[in-house]
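> Let me see the structure of the following:
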Amino acid sequence: MAATQTYPTAIPTAVSDRAAVFWLTALTALAPLMWGTTYVVTTELLPAGRPLLSGALRALPAGLAVLVFTRTLPRGAWWWRSAVLGTLNIGAFFALLFVAAYRLPGGVAATLNAVQPLLVAGLAFVLLSERPTRWRLGWGVAGVAGVALMVLRGELAIDPLGLAAGFAGAVAMATGVVLTRRWGRPVGLLAFTGWQLTAGGLLLAPLALAVEGLPPALSASALAGYAWLALPGTLLAYALWFQGLAKLSVAAVSFLGLLSPVMATALGWLVLGQALTPAQGLGFALGLTAIVAAQLTPASFRR
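Coordinates of the predicted model:
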């Protein structure tokens, strides 16, 4: 019997050149910016009440198309690793995020997701021996405060299940971020992204069918919305995200996720005419400052 073929575990070499770090960070930042378009696309183009269907259509068709194009399947331990990463980064994260979004005020859900940099800092210390700096921990707290100012409005009705789902979603994504860096990437970026999109989509598709029933007839605007979410908003965005995780500090990359609620807030103002209050403007500025500051740790705080 032939020995089972396995990929080598490829722990990527971190980028150290400042110019390379800058451009790689800028490319990685495009991912949460594209994720931030999800709210306006969902509310303006997609059928209501189909969050799990939306998650499945974002992930599975793109993942299967990539598998056909690259003709590269996991081998050995990468079958279960791809399933774990696809579940954490995509399948479970999408499902839990949608539960939180439906059961909580949007601001509460966004603020729970903003704790990811702090969760990543703790997990990176345990799994990667990447010690968190006081500088980044401080800006992590500031980032949560900034997002809260941007999105929390009016009286809050806190649903315990929604709260648990929102926090569990943040934990799932944070764990996926750290494990992605720990395990490395054994194949090309596109194939690696396709594995995870397929795994996440295969988790979501039967769940959507069981919970939401058969898909409705889709209008041209809905098809355009799903195409945007599946291609730029998921396939391209996750490819850029995984590329950044392979080369940059996971703690620094995790702060870029704060750009998602920043983009959502900006589009609400520009596209939907949702005026920003002075407090929201302050939160917007604080969130952006936290993102930039986390990429530039002063030498005196690097311990």
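> CA only for contacts and neighbour counts going forward, please
Fine.
> how deep is residue 155 tucked in, by neighbour count?
Other residues near residue 155 come to 7 when the count uses other Cα atoms under 10 Å.
> For residue 162, see how far away it is.
For residue 155, the distance to residue 162 (Cα to Cα, to the nearest Å) stands at 16 Å.
> same check, this time on residue 276
Relative to residue 162, residue 276 is positioned 26 Å away (criterion: Cα to Cα).
> Neighbour count: the two, which is higher?
The neighbour comparison of residue 276 against residue 162 (other Cα under 10 Å) goes to residue 162, with 22 against 16.
> how near is the more buried one to residue 241?
Counting by Cα to Cα, the gap from residue 162 to residue 241 is 27 Å.
> for residue 71, same thing?
The span separating residue 71 from residue 241 equals 22 Å under the rule Cα to Cα.
> Pick out whichever of the two has more residues nearby.
Under the criterion of other Cα under 10 Å, the comparison of residue 71 against residue 241 puts residue 241 first, with 25 against 9.
> show me the contacts for the nearest residue to that one once chain neighbours are set aside.
Leaving aside its sequence neighbours, residue 241 sits nearest to residue 28 (Cα to Cα, 6 or more residues apart in numbering; 5.3 Å). Under the criterion of Cα atoms under 8 Å, 6 or more residues apart in numbering, the contact partners of residue 28 comprise 240, 241, 243, 244, 253, 256.
> now the other sequence, so there's something to compare against:
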Amino acid sequence: MLSNRLSLLLVTAITPVIWGTTYLVTTEFLPPHRPLLAALLRSLPAGLLLIAITRVLPRGDWWWRALILGTLNIGAFNALLFVGAYRLPGGVAATVGAIQPLLVALLSAGLLRQKLSLRTVLTAIAGVFGVGLLVLRATAHLDTLGVLAALGGAVVMALGVVLSKRWTSPAPLLATTGWQLAAGGLVLLPVAFLVEGALPTFTFRNIAGYTYLALVGSAFAYTLWFRGIRALAPTEVTFLSLMSPVTATTLGWLVLDQHLSALQALGGLIVLAALITAQVRRRTKVAPETPVLVTAGERS
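Below is the predicted model:
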């Protein structure tokens, strides 16, 4: 049987795999040029649904904590993520975002007093390098605002992960997830309508895409994500996020008939190696027991 920790890791890894399908769903199902609307409709309806199911509202400090966590993990992250994705080639945005495990390790050392090991730093750097090989193209161009947005998205998500570990909610997991999704969606609501205007006319295909993103990509995926954060170390969880570009690249190859080069395959192997290395715990050396001398009088 699988150990409890390994089971938690495998279940939590479902989340970045699901998030890796977002690019395919966005390009094939959603209307073009509405990134903030996509971020809004994948978060607010999902949050309200979970709150309606659990019928639990925040109490005391959790009103402002839910707002902060929802802004970091959902609202600000998705807004910056989509700005970076629209202003940068996907490979550049994904490579910049891959710095998140290193940021989580640094923040965990400062806010959670967790030891920052050289192995974690080198593994995080290897992860960024692997993602770069996997998704970066030689023709990719850099846009200053796009790079800053992608970097900002990695920073707010990393801070959200660490604070989610520091602030453990006494409420049920579904309720806490709902609070954050709703709070993030409410933060996005005025921004989306100010920047992108009124709602467009939706086709059945658009509705199917938004429904998938809300129910599977948010309500289900974020519940597993926050469950993993509660039970595992933040660095263990955030390294799993490297599965997202691997999934997106694999789907592009299988579904969209995109070319997969040898360098991309090497990058994927490096990412997987970094991911596995990050989850392997060092065994602590146990000092051998000192033999006890027993005298003849003690034996009697």
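> Alignment lookup: the residue nearest to residue 241 of the first structure to the second structure.
Under the alignment by TM-score structural alignment, residue 28 of the first structure pairs with residue 12 in the second structure.
> again with residue 208 of the first structure
In the second structure, residue 208 of the first structure lands on residue 192 (TM-score structural alignment).
> list the buried ones in stretch 239-256 of the second structure?
With burial defined by 16 or more other Cα atoms under 10 Å, the residues of stretch 239-256 of the second structure counted as buried are 239-252.
> and it, which stretch of the first structure?
Stretch 239-256 of the second structure maps onto residues 255-272 of the first structure, going by TM-score structural alignment.
> for that stretch, the distance to its chain's centre please.
Relative to the mean C-alpha coordinate of its chain, stretch 255-272 of the first structure is positioned 14 Å out (Cα atoms, centre = their mean, to the nearest Å).
> For that stretch, give me every contacting residue.
Surrounding stretch 255-272 of the first structure, the residues in contact under the criterion Cα under 8 Å, 6+ apart are 28-29, 32-40, 110, 114, 116-117, 140, 143, 147, 150-151, 274-276, 284, 287-288, 290-291, 294.
> Aligned counterpart of residue 174 of the second structure in the first structure, please.
The pairwise alignment with the first structure assigns residue 174 of the second structure to residue 190, based on TM-score structural alignment.
> Please tell me how far its match sits from residue 30 of the first structure.
17 Å.
> one step back: what about the match of residue 174 of the second structure, how many neighbours?
Should you count by other Cα under 10 Å, residue 190 of the first structure turns out to have 21 residues around it.
> my read: it touches residue 239, true?
Yes - between residue 190 of the first structure and residue 239 there is a contact under Cα atoms under 8 Å: 6.6 Å.
> Mutual contacts of those two, please.
In terms of Cα under 8 Å, 6+ apart, residue 190 of the first structure and residue 239 are not both contacted by any residue.
> Could you pull up the residues touching residue 51 of the second structure?
By Cα under 8 Å, 6+ apart, residue 51 of the second structure lies in contact with 57, 174, 175, 178, 179.
> repeat that with 7 Å
175, 178, 179 (Cα atoms under 7 Å, 6 or more residues apart in numbering).
> element containing the second one?
What that stands for is residue 178 of the second structure. Secondary structure here is read from DSSP states H and E; on that basis residue 178 of the second structure sits in helix 173-196.
> now residue 171 of the second structure
Per DSSP H and E, there is no helix or strand for residue 171 of the second structure.
> Which neighbouring residues are in contact with it, exactly?
Under the contact definition (Cα under 7 Å, 6+ apart), no residues are listed for residue 171 of the second structure.
> What separation is there between the residue nearest to residue 207 of the first structure when sequence neighbours are not counted and residue 157 of the first structure?
Beyond its immediate neighbours in the sequence, the residue positioned closest to residue 207 of the first structure (Cα to Cα, 6+ apart) is residue 52, lying 7.2 Å away. Between residue 52 of the first structure and residue 157 of the first structure the distance is 23 Å, computed by Cα to Cα.
> Which of these two has more residues huddled nearby?
Neighbours per residue, other Cα under 10 Å: of residue 52 of the first structure and residue 157, the larger number sits with residue 52, 26 against 10.
> What's the match for that one in the second structure?
Aligned by TM-score structural alignment, residue 52 of the first structure pairs with residue 36 of the second structure.
> OK, contacts around its match?
Residue 36 of the second structure touches 79, 82, 192, counting by Cα under 7 Å, 6+ apart.
> of these, closest to residue 49 of the second structure?
Each of those was checked against residue 49 of the second structure using Cα to Cα; the closest is residue 192, at 20.4 Å.
> Which of the helices or strands spans the alignment partner in the second structure of residue 100 of the first structure?
Residue-level alignment of residue 100 of the first structure against the second structure, with TM-score structural alignment as criterion, gives residue 84. Under DSSP H and E, the secondary-structure element containing residue 84 of the second structure is helix 77-87.
> next one: residue 57 of the second structure
Secondary structure assigned from DSSP H and E places residue 57 of the second structure in neither a helix nor a strand.
> right, and the secondary structure at residue 47 of the first structure would be what?
Of the three states, residue 47 of the first structure takes coil according to DSSP: H, G, I helix; E, B strand; the rest coil.
> so what's it closest to, chain neighbours aside?
residue 222 (6.9 Å).
> Also residue 23 of the second structure?
Counting by Cα to Cα, 6+ apart, residue 23 of the second structure lies nearest to residue 248, which is 6.7 Å off, once chain neighbours are set aside.
> can you check residue 79 of the second structure too?
Closest to residue 79 of the second structure by Cα to Cα, 6+ apart is residue 36, at 6.2 Å.
> do the same with residue 98 of the first structure
Ranked by Cα to Cα, 6+ apart and with sequence neighbours excluded, the top spatial neighbour of residue 98 of the first structure is residue 51, at 6.1 Å.
> Neighbours of the one you found, how many?
One way to gauge burial is a neighbour count; for residue 51 of the first structure, by other Cα under 10 Å, it gives 21.
> Was I right to think it contacts residue 99?
No - proximity of residue 51 of the first structure to residue 99 does not meet the contact threshold set by Cα atoms under 7 Å, at 8.5 Å.
> ok, now how distant is the spatially most central residue of the second structure from residue 107 of the second structure?
Per Cα atoms, centre = their mean, the C-alpha nearest to the average position across the second structure is that of residue 241, at 4.9 Å. Here the distance between residue 241 of the second structure and residue 107 of the second structure works out to 17 Å (Cα to Cα).
> Residue 248 of the second structure now?
27 Å.
> quick one: contacts for residue 205 of the second structure?
The neighbours of residue 205 of the second structure, taking Cα under 7 Å, 6+ apart as the test, are residue 29.
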